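Peer 1: Requesting a structural model of the entry that follows:
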Amino acid sequence: MEHHEQNNPTVSPAAERLRHILGEDDSAPTPTIFTEMDTLQHEGGELEWKESARWVKFEEKVEEGGERWSKPHVSTLTLHSLFELRTCLQTGSILLDLEGYSLPQIVGESRADGLVSPDLREKISFVLLRKHRHQTKKPMHRSLADIGKSSNAATSKCTYHAQSRSMNDISDTPSTDQLKNKFMKKIPRDAEASNVLIGEVDFLDKPFVSFVRLAQATTLGGLTEVPVPTRFLFILLGPHGKSKSYNEIGRAIATLMVDDLFSDVAYKARDRDDLIAGVDEFLDEVIVLPPGEWDPKIRIEPPKKVPSAEMRHMNGSAGGAAGGEDEALPAQHEIGEELKFTGRFAGGLWLDFKRKIPWYCSDIYDGFHIQSISAVLFIYLGCITNAITFGGLLGDATDNYQGVMESFLGTALAGTVFCLFGGQPLIILSSTGPILIFEKLLYEFSKSNSIDYMELRLWIGLHSGLQCLLLVLSDASYIIKYMTRFTEEGFSSLISFIFISDAIKKMVGNMLTYQGESTFREKTKYFNLTDLDWSQLSKKECAKYAGTLVGNSCKYVPDLALMSFILFFGTYSMTVSLKKFKFSRYFPTKVRQKLISDFAIFMSIMSFVGLDMLIGLDTPKLIVPTEFKPTRPDRGWLVMPFGKNPWWWYLASAVPALLVTILIFMDQQISAVIVNRKENKLKKGCGYHLDLFWVGVLMAACSFLGLPWYVAATVISIAHIDSLKMESESSAPGEQPQFLGVREQRLTGILVFVMTGLSIFLAPVLQYIPMPVLYGVFLYMGVASLSGIQFWERIKLYLMPAKHQPDFSFLRHVPLRRVHLFTLVQIICLAVLWILKSTFLAIVFPVMILGLMVVRKLLDLMFSQHDLAWLDDILPDKDKKKKEDEKKSRKERRAAEPESDEEVRELTHTHTHTHTHTDVVQYSIIVAS
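Peer 2: Purely as a prediction, here's the structure:
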C-alpha cells in the first residue's frame, strides 16, 4: 500500500519526503511549542528586545496601544512572506542539535559558521544579547512603524563586547515575573519554547538569518515571558527599510512552529532539505484568499475543530486543502461489540457480567474526586425537579393514584438499585414522557371501562417485567443497531410535540376554570338609612356588626387565569433565557455555564414560586401529602394482585404489557446507545442486556408498590456525563480544552438517589409550587427536545429561500429536492403517529413507532446509499456490503503496485532531484490563480 502511495502522481515530493521523516521514528509525540516573537526597539538611547506577539496554538499580538493582548486569532500570512521564509532557510545558517546551555554560548555558536565576517560577529552578538522586555513588565507604546527601529548611534556608543552591561540581565534561571505569570496555565506541561528575534540594524548590508535547534531544551532566563525551556531559535537581522517584511517573515516562522505537522518536522529534521520540505508541505496546504474579496484587518476567530496532524499526514498531498469542498462521508453510527448476537441462552447477559465485574471496585473509588461533588449537586437538583414535575403531572393524569410522594420514593428505589448493579451506572433512571403518556391512556381506559386501575397496572407491570427478562435471555437487544436516526428522530419528535400539546392544553383548561372578575365596578344600588355609615366600614368591620355584603362588586375575585398564564409563560421564558445565557459575553464561563445555565430550570421554578407567594393569590397548587403516606388516601403502599378485576384481565393484560415492553425497550436502549456512543470515550464498557434486566426487575417491584415505572432518561443522563467530563488541564488561548473522557463510577448516582429519597421530607415545602409553573417546565422540556434534531432543521428549510439556508453539510452533498422528499416522508410518518395517538387506538402507538423501522427499510428503495449516509445512517447490512466493496477495490489497487523496492527507490530518487523545480512551478500556478 505504501508503494502505491509513492507511485501516486497526486502526492507531492515534499509529502513523500515528510512521510519518510515522520515514519522513521515512532517515539513519544513531540512537545507542544510556545512561540514568542521579539522585535528590536530603541528606547531612550538603548537597544532592547520587546515582545510583540506570541503563539501557543493561535496568534496573540500586542495591540497598537501596547497595553493589552489581542484576542487569540488565526494567523493570516502573506504568500510572499512564506516564499521569503523559504529563501531564508535555503540561504541562512541552519544549526541542528546544537549543544548550548546559556544564551551567550548559543549566540556565539550561531554566528561561528563562517557566513558573516569576524568584524560583524561582535556587533551581532552585542545586539542579540540585549535585555528582553516582555508585555508583563510594563506597557509598551509603539506602532508598526516602530518595529525594528534601532539607533544609528549604536555603533558609536557601544564597543560591541559581549560582556556589556545588558549581559547582567541574562540569567539561566527564571525570573520572579516569569514564575508569577498566570499565562503558564494556558501552556501544557512539558512544553518547549521557540524564540523568534526580528530586528533592523545599521551595520548589515544583507539579512543575517539563523535557525537553531538545541540538542536539549534549555532555560535561558528572561528570554521567554514564561519559564519554559527553549528548544528553537530563529534570528533575522537585516538592514533598515524592510521592517514590515522582516516582521511578516517572523510571523510566518512562528506560525509554522506551532503547526502540528511542521513542528514534528522541526524536531526530526536531519538537514536543511528536511526543513524546506516541511515548508513546502505547509505551502501545499495553504489556501489563498483574494485580496479584493477579503479585508486583511479582519481577525479570524479560532475554529472549534481543526484537523489533527495525523489526519493531515495521512491525507497529505499537493494542494490537498485547496479545493476545500471534498468531505468524507459522515461517521457512521457505530455500536460496539456489546450488541453482537451471541446465539447462546443469556449469552449477552453473561458477557455483560464478565465485562463489568473487573471494574466494580474502581467504579466505587473512582467517585472519590472533587468533581463528583458538583456532579451530585447538579444531578440531584435535576432529579428532584423531574420528580416534582412528573409527580405532579402523574397525579393530574391518574387522579392522584400516583403523585409526588410516589415519584420521590420510586425514583430513590429504582435509581439506587440501578446504580449499584446496572451495566452502565452513568445512566439516570427517571419517569419519562412516553411512560407518562401511557399511564394517562391506561387510566382513561380503566376509568371508561370500570376497571380497577392499580390492579390492572400491577399485572401489566408483571407481564412487562417478564417480557423484558425474555428479551434479555434471547439477546434481543442487538436489534437496536437497526434503529437509525430516522427512527430516533421520529420517536423524539413525537414525544416533544406531545409534551408541548399537553402543556398548552393543561394551561388553557386551567385558565378556563379560574376565570373571574378582573376589575372593580361601582354597582352600589342599596342604601342603609341609619345613623351608621356602612360604606366607610371594611369587610371585617361589616361582618363584626352583622352587616350583609350587597352588590356584584363585593364578590370581586382576582384574575387567577391571568396570574396562572404569567407563571406558566414566565417559567418557560426564564428557563429558555437562562439556558441561552451561557452563550452570552457576560460573567466568566464557569459562572455562565456551571451556575446559571445548568441550574436554569431550578432557578426558574424557585423564582416564580417566590413570585406566587409574594402576590398571595390562590393559584392551583401541587398536591403533596404532608405525611409519609400515599398521595391518594384510599390506597396503600402495597397493591393487591387479586380481588377487584375479573380473572381474565390477569391474562389479557399481557397484550398492553407488550406495548409497554416495546416502549420501555426502545426508550431504554436508545438512551443507552446515546450514552455509550464512541464520542464519550468510555473505557469500562457497557451492558445493554444487564441494564434491561434490572429495568424489568424494578418495573415489577414498582408495580407491586404502586410506584411509577422508570427507564433511562436521555436528557438527565447526558447531563450526568457532561458533569463528569474530564478535560485537559491547560489549553491554548482560543483553543477548546481537549476532551479526555468521562469519570466512570457509581458513587455519584448512588448519592443522588439516596438524597432524592430523603427529599420526601420536603413535602410541606413542595405544596407551595403552583401547577402552572410545572406546566411551564413541561413546555420547555418539549421545545428543548427539538433543538439539535436534524429533522426539525430540515423542516425549517421549507420556509427559507435557498440563498438564506444554513451551510449544513448534507446540503452540500444531497440535492435540495431529495432533502425535502426525505423530510416529507418523516412528516407523514409523524402525522400518522399523531392521528393514532389522538384516537381510540392511542394505546397501541408504541407498535407504530416500531413501524418506523419498516419505513426506514423501504427508504433504501427510494434513496441512494450516498444520500442516506448524509441524511440518516446506513443500515448495518448495507454498511457491511459497502465495506466489502471497499475491501475488494483495495485488493485490485494492491495488484497494481510496483513489484520491487528498486522501482520505489528509483522513483523516490527521481522525485527528490526534481523537487525544487516542481514546487516552484506549482507555487507559480497558485499565485497566478
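
Peer 1: Could you use CA atoms for every contact and neighbour count after this?
Peer 2: Noted.

Peer 1: tell me the strands in the stretch 701-850 of the chain, going along the chain?
Peer 2: Under the criterion DSSP state E, counting those that start in this stretch, strands of the stretch 701-850 of the chain are mapped to 711-712, 725-727, 739-742.

Peer 1: ranking the ones you listed by burial, who's on top?
Peer 2: Comparing those by mean neighbour count (mean count of other CA atoms under 10 Å), strand 711-712 ranks first with a mean of 28.

Peer 1: who's in contact with that strand?
Peer 2: Identification of contacts with strand 711-712 by CA atoms under 8 Å, 6 or more residues apart in numbering yields 427-432, 664, 667-668, 671-672, 695.

Peer 1: what about stretch 851-866, how long is it end to end?
Peer 2: 24 Å (CA to CA, to the nearest Å).

Peer 1: Which parts of it count as buried, going by neighbours?
Peer 2: By neighbour count on 16 or more other CA atoms under 10 Å, the buried set for stretch 851-866 is 852-853, 856, 865.

Peer 1: and of the residues you listed, the nearest to Ala328?
Peer 2: Gln865 (14.0 Å; CA to CA).

Peer 1: Following up with a second sequence; could you model it the same way so I can compare the two?
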Amino acid sequence: MPPKSNDIEAGQAIKRLPSNAELVPHAGKITMDEPAYFGKGIIKDLKTTVGTHWRQEMTNFNQKTVAVSMLMFITVIAPTLAFGASYSTATESHIGAIETILATAWIGCAYSFIGGMPLCIIGSTGPVLAFTTVLYDMSKNMDIPFYTFYAWVSVWMLIYAFLCSFFDLTRFVRLATRFTDDIFAFLIVSIFVIKAIGDPFGGVDGILFPFDPNHKTHQNQDADYDFLQVALLGVILGFGTTWLIFYLRSFKNSSFFCSDTMRSSIHDFSVTFSVLIWTIVSKVIFKDVEVASLNVPDQFEPTYQCCDDACTMFFPKECPDQAERAGVRSWFADMADTNGKGWVPIAAAGPAVLAFFLLYLDNGITWHLIMHKSNNVHHGEAYNYDLLLSGCFNFVNGLLGLPWLVATTVPCIVHLNSLAEKDKDGNILHVQETRLTMLFSHMCVGFSILALDLLKLLPLPVLNGVFLFMGVSALPGIQFWNRFLLFFQQPSKYPETPYTKYMDKGRIHLFTIIELFFFAMVFVVQNIKAVAVVFPMMTFFCIPARTHLLPRIFEGWELVLLDGDIFEIQEWIDRKTDSVAEYEASLRGDLSEYEDDATQ
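Peer 2: Got it, this is the predicted structure:
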C-alpha cells in the first residue's frame, strides 16, 4: 500500500496528490468580456485589425495566394448561382442569379479592403433565403411593392446593426465555446455533404439525383436519350472530382516529385486541376452524353422583366399575350412607392428585428468558429466593426434589390484550412492571413458576368464533387465528429487527446450524446420549411445550454478538456503534470526543487 499523507519519509511529509477538480480553480466557467460601450468596441476593432495589419495582408502575395484564390472562386461561384436560382423561384424573379452574382462580387471586394476579419467569406445562406421568401409573401399579402418593403427592412436592419455594435452586444455571441461552434459547423458541413450527394429534404440537385427517371434534367430530351447513361457519368464525374482532389493533396507529404515546391504546387492547385481534368473528360471524351451544366443567366441585367413601363407586372407570366417585354426593373428601389400605405416604413421595423437576428447569428457564430484560438489566427477579432459593416453592405443591397449576404461557414472553413500549415495530426501551426485571396476570388466572380457562356461549360456533377470535398475535408477539424467516431473504436486504440488520456470514456460519450441531441434539434428545425428561418436561434440556445446545463452534469476540469481552448487545456495539463511530479518527489523524500520554487 502507498504511504499515507501523514507518513514521514526522510524527514519530510508526503504531499497529497490533489484531485483533478482542485488543479485549476473555477475551471470550465465562462465569463463575459468587459463591455466596450458607446462605440469603443468599434474603434478598438478597427485599430487592432485594419489599422494594424492591413498593409501586411495586402502585400503577402505568393503561390498559395493564387491557388487559394482559384479554389475560393470555384467554391463561391457555384452556390452563388444555385442560390440565385432559388431566389428567383421564391421571389418570382424579383431577385435572381444576376443579383446574387453582383451582390457577392461587390461585397466580397469591398470587405477584402475594409473588413476586419478577411478570412471569413461572404455569401448567401439558406436561413436568409427563407426569411426573404417570408418577406416577399408578406409584401404580397399587404399589397406593397416588394422592393420598397425590402428596402425599408434593410434600413431598419442597419439601425439595429449600428445599435448592437455601438453598445457592444456582440459580446454575447463571444460566450460561445467549442460546444456551440462544433454543433453549428457540423450542421453546415452535413448540409454541404447531403446537398452534394442528393438532398432528400429539399430536392436539391445532387450527384445521385439523375438516377430518378422523372428528374427535371431528363425532361424534353430526344428519343435516343438514356438517363441511366447520364446518371452514371454524373456519378463518375462527381465522386471522381472529390477523389482526385484528395489524391492530389496527398502529394504534399509524399516522397514523390523532385522538390517541396512541386509537391506544394500540386497540393495548392488540387481543386483547380481536378475541376479542369474532369470537365475535359466530360466535354471531350464523353461529349455525346448530355450531363447537366451550371444554370447561368444569358446576360447581365435585372432578372425582373416588365410588362409595362410602370413595371407592375412580370413578363411574360402576367402578360402571356404580349409579344415583347417593356423593359426591366430599375436597379434602385423607389422607397416612396408604398401603394398609398404610409405606415410601411414604420411597419418594416418589426420583421427587421428577425432579419437582424439572422444577420447577428449567422455572422457571429461563423466568426467565432473561424477565430477560435486553436486556429492560430493572430490578426485580431472585429465583431462590432464587422457587424456594422455587414449592416451597411446589406443596406445598400436592400436599396438595389440584391440579396442580403452574411459569413458562410463551410467556405470560411475551406478558406482557413487552405491558407493554413498543419502538422501530421491536423493541428494548425500557422495561417497566412491575407486579404488578397478574397479580393481575387470575388473579382473573378464579378468578371464572370462578362463570361457567362464559359460558366455554362462547368458540369454540375463536377461542382457537386467540389462541394462534397469541402464538406468531407472540414470534418477532421470538428472535435464533435472525432468524438462521435469513438463510439465505433476500440478504447485501447483511441487517438491520444487530452480528454481520452485523462477522462473516463463513459463521460466522453455522455458529452457527445448531449451534443448529438442539440445537433438533432437544430437539424430538424433547419429542415422543416415552416420554421427553418429560426434555426440560427436554435443554434444560439446552445450557448445557455453550455453555460448553465453542462456545468450541472460535468465537473469543471472535464469541461476544460472537452470544451476549453488550447490555453486552458494546456494550463490544466501543466498543473496535472506538476502535481504528479511533486507527489512522486515527496514519495522519494526529494522536495528540495519544489521548496526552492515556492520561496522564489
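
Peer 1: Take the contacts of strand 711-712 of the first structure and keep only those in strands.
Peer 2: 429-430 (DSSP state E).

Peer 1: The contacts of strand 711-712 of the first structure into CSV, with extra columns for distance to Tyr780 of the first structure and neighbour count?
Peer 2: CSV is the format used below for the contacts of strand 711-712 of the first structure (distance: CA to CA, whole Å; neighbours: other CA atoms under 10 Å):
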residue, distance to Tyr780 of the first structure, neighbour count
Ile427, 22, 30
Ile428, 20, 30
Leu429, 20, 27
Ser430, 17, 26
Ser431, 16, 23
Thr432, 14, 19
Ile664, 23, 26
Asp667, 20, 22
Gln668, 22, 22
Ser671, 20, 22
Ala672, 23, 23
Val695, 27, 28
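
Peer 1: out of the contacts of strand 711-712 of the first structure, what pair is the most spread apart?
Peer 2: Ser431 and Ala672 (15.4 Å).

Peer 1: Let's have the strands of the stretch 701-850 of the first structure in a markdown table, adding distance to Asp352 of the first structure.
Peer 2: Putting the strands of the stretch 701-850 of the first structure into a markdown table (distance: least, CA to CA, whole Å) gives the following:
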| stretch | distance to Asp352 of the first structure |
| --- | --- |
| strand 711-712 | 18 |
| strand 725-727 | 24 |
| strand 739-742 | 20 |
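
Peer 1: Leu471 of the first structure versus the corresponding residue of the first structure for Gly84 of the second structure, what's the distance?
Peer 2: Residue correspondence to the first structure (TM-score structural alignment): Gly84 of the second structure is matched to Gly395. Using CA to CA, we find Gly395 of the first structure at a distance of 31 Å from Leu471 of the first structure.

Peer 1: With Gly278 of the first structure instead?
Peer 2: In terms of CA to CA, Gly278 of the first structure sits 57 Å off from Leu471 of the first structure.

Peer 1: So for those two, which residue has more residues nearby?
Peer 2: Neighbours per residue, other CA atoms under 10 Å: of Gly278 of the first structure and Leu471, the larger number sits with Gly278, 25 against 20.

Peer 1: Spatially, which residue comes closest to the more buried one, not counting chain neighbours?
Peer 2: Phe262 (5.6 Å; CA to CA, 6 or more residues apart in numbering).

Peer 1: Go ahead and confirm that neighbour touches Leu256.
Peer 2: Yes. Here Phe262 of the first structure reaches Leu256: they are 6.0 Å apart, a contact under CA atoms under 8 Å.

Peer 1: who touches both of these two?
Peer 2: Common contact partners of Phe262 of the first structure and Leu256 (CA under 8 Å, 6+ apart): 279, 282.

Peer 1: Report the central residue of the first structure.
Peer 2: Asp722 (8.5 Å; CA atoms, centre = their mean).

Peer 1: Count the residues that sit near the match of Gly84 of the second structure.
Peer 2: 23.

Peer 1: Which strand or helix spans it?
Peer 2: helix 370-397 (DSSP states H and E).

Peer 1: What residues sit buried inside that helix?
Peer 2: Quick answer for helix 370-397 of the first structure (16+ other CA under 10 Å): 372, 375-376, 378-397.

Peer 1: Output the contacting helices and strands for that helix.
Peer 2: Counting by 3 or more CA pairs under 8 Å, 6 or more residues apart in numbering; DSSP states H and E, the packing neighbours recorded for helix 370-397 of the first structure are helix 404-421, strand 429-430, helix 433-448, helix 600-615, helix 714-723, helix 747-758, helix 771-786.

Peer 1: The same query, at a cut-off of 6 Å, please.
Peer 2: helix 404-421, helix 747-758 (3 or more CA pairs under 6 Å, 6 or more residues apart in numbering; DSSP states H and E).

Peer 1: what comes into contact with the longest one?
Peer 2: By CA atoms under 6 Å, 6 or more residues apart in numbering, the surrounding residues in contact with helix 404-421 of the first structure are 387-388, 391-392, 425, 429, 707, 746, 749-750, 753-754, 756-757.

Peer 1: Go again with 7 Å.
Peer 2: Residues outside helix 404-421 of the first structure that contact it (CA atoms under 7 Å, 6 or more residues apart in numbering): 387-388, 391-392, 425, 428-430, 624, 630-631, 694, 698, 702, 707-708, 710, 746, 749-750, 753-754, 756-757, 760.

Peer 1: returning to that earlier point: of the helices and strands packed on helix 370-397 of the first structure, flag the one that's most buried.
Peer 2: Scoring these by mean count of other CA under 10 Å, the most buried comes out as helix 404-421, with a mean of 25.

Peer 1: Done for today, thanks.
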